[in-house]
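Undergrad: this one's structure only:
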């Protein structure tokens, strides 16, 4: 994707981010978030205090978004956590990879020293392959903790890397 740029999200991006988030939430296969959240609830979570939100643009079109935050408070606040969402029309075009790489650099700039994902759904093979390819290691497997709408209880991976 040659025209891809990533920048901090702005209030004018809310509609485009909701277009990306809604089908992911409704499918219930990737995020451990309520499937029935409405626009206001989803955007309040995505833009919660402490979340550093970015958008990926293909030209002028928002094709992805991610946020970074501290994984824990206090003694764990040097470890970043995040969530990533790509528009369905942009899948397979390198958007998630670009956001992942951008998020690592952004996290470093925010003085995080590590990245940890607490729930990477094991059946989300695209995400597992992406994060593994970007140097994240599976450091734990949580058996059956994710209620997948199609497969029932599935494992979730805890993934980590030093920044």
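TA: That came in fine, so what should we check first? Worth saying up front: this structure is predicted, and the values here are computed from it rather than measured.

Undergrad: okay, CA-based contacts and neighbour counts for the rest of this
TA: Noted.

Undergrad: count the neighbours of residue 135 for me.
TA: As a burial measure, residue 135 scores 13 neighbours (other Cα atoms under 10 Å).

Undergrad: just residue 8 next, same as before
TA: Going by other Cα under 10 Å, the residues that sit close to residue 8 add up to 13.

Undergrad: what's the closest non-adjacent residue to it?
TA: Here the nearest residue to residue 8 in space, its sequence neighbours aside, is residue 54; by Cα to Cα, 6 or more residues apart in numbering that works out to 4.2 Å.

Undergrad: what sits against that neighbour?
TA: Residues touching residue 54, when contacts are defined by Cα atoms under 8 Å, 6 or more residues apart in numbering, comprise 6-9, 65-67.

Undergrad: helices along this protein, start to end?
TA: Along the chain, counting by DSSP state H, helices occupy 14-27, 39-46, 95-109, 125-133.

Undergrad: pipe these into a markdown table and attach mean neighbour count per row.
TA: Converted to a markdown table, those look like this (neighbours: other Cα atoms under 10 Å):
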| stretch | mean neighbour count |
| --- | --- |
| helix 14-27 | 17 |
| helix 39-46 | 15 |
| helix 95-109 | 19 |
| helix 125-133 | 15 |
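
Undergrad: do you know which of these lies nearest residue 141?
TA: Set against residue 141 and scored by Cα to Cα, those come closest in helix 125-133, at 12.3 Å.

Undergrad: which other residues reach that closest one?
TA: If you take Cα under 8 Å, 6+ apart as the criterion, helix 125-133 is touched by 96-97, 100, 120-122, 137-138.

Undergrad: this is the other structure I want to compare:
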């Protein structure tokens, strides 16, 4: 597996992952009915932000986007989002994408990385982030409407560099 910069030719496979994850409604707060053009506008970051893919040969297994969490006085803190194809989960794809994103943010001079909305029910992601030094700094109760669990909290997670 290799993590590399997103290429235009990756978009069909990236869109398939984004569509699959968003329509599942169990991890991301994005509109599950988003169009492909809205998905592209949401996921593909313009410089100085960055979008990457984790590939095995020609197959895209997962993708990440990253950049400043906020503009202006908040631009010293980065953020990132990660999506992995359902049939590629449990194979270390998310770990490699997270390592790439935090290495990029450190090299770019950010003071830390903040995740704004991690569903507390997404235990796999929360555990991954915590293993890599992130901590929950707050939870908005009932802010995420999970399709099976009802309203669950959204964690704000942070890693200081």
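TA: Alright, I've got the coordinates. The model shown is predicted, which means the values in this text are computed figures rather than measured ones.

Undergrad: need the contacts of residue 54 of the first structure in TSV (columns: distance to residue 17 of the first structure).
TA: Rendered in TSV, the data for the contacts of residue 54 of the first structure read as follows (distance: Cα to Cα, whole Å):
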residue	distance to residue 17 of the first structure
6	13
7	13
8	12
9	9
65	7
66	10
67	11
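
Undergrad: still touching in the second structure? Go through these.
TA: Conservation of the contacts of residue 54 of the first structure in the second structure, assessed by both residues aligned by TM-score structural alignment, their matches' Cα atoms under 8 Å: retained contacts are 6-9, 65-67.

Undergrad: filter the contacts of residue 54 of the first structure to the buried ones?
TA: The neighbour-count test (16 or more other Cα atoms under 10 Å) marks 6, 9, 65-67 as buried among these.

Undergrad: so who does the counterpart of residue 57 of the first structure in the second structure touch?
TA: For residue 57 of the first structure, the aligned position in the second structure is occupied by residue 55, per TM-score structural alignment. By Cα under 8 Å, 6+ apart, the residues touching residue 55 of the second structure are 1-4, 61-62.

Undergrad: among those residues, which two are most distant?
TA: In terms of Cα to Cα, the contacts of residue 55 of the second structure reach their longest pairwise distance at 4 and 61, which sit 11.7 Å apart.

Undergrad: shared neighbours, the two?
TA: With contacts defined as Cα under 8 Å, 6+ apart, the residues adjacent to both residue 4 of the second structure and residue 61 are 53-55.

Undergrad: strands along the first structure, start to end?
TA: Secondary structure of the first structure by DSSP state E: the strands cover 4-8, 52-58, 61-70, 79-86, 114-121, 137-148, 152-162.

Undergrad: measure the mean distance from the third one to the second structure post-superposition.
TA: With both structures laid over each other, strand 61-70 of the first structure and its partner residues in the second structure are 0.7 Å apart on average (mean Cα distance after the TM-score superposition for the first structure).

Undergrad: could you check the angle that strand makes with strand 114-121?
TA: Taking axes from the mean of the first three to the mean of the last three Cα atoms, to 10 degrees, one finds strand 61-70 of the first structure and strand 114-121 inclined to each other by 110 degrees.

Undergrad: any idea how far strand 61-70 of the first structure is from the middle of the chain?
TA: 7 Å (Cα atoms, centre = their mean, to the nearest Å).

Undergrad: map residue 132 of the first structure onto the second structure.
TA: Counting by TM-score structural alignment, which is the criterion used here, residue 132 of the first structure corresponds to residue 130 in the second structure.
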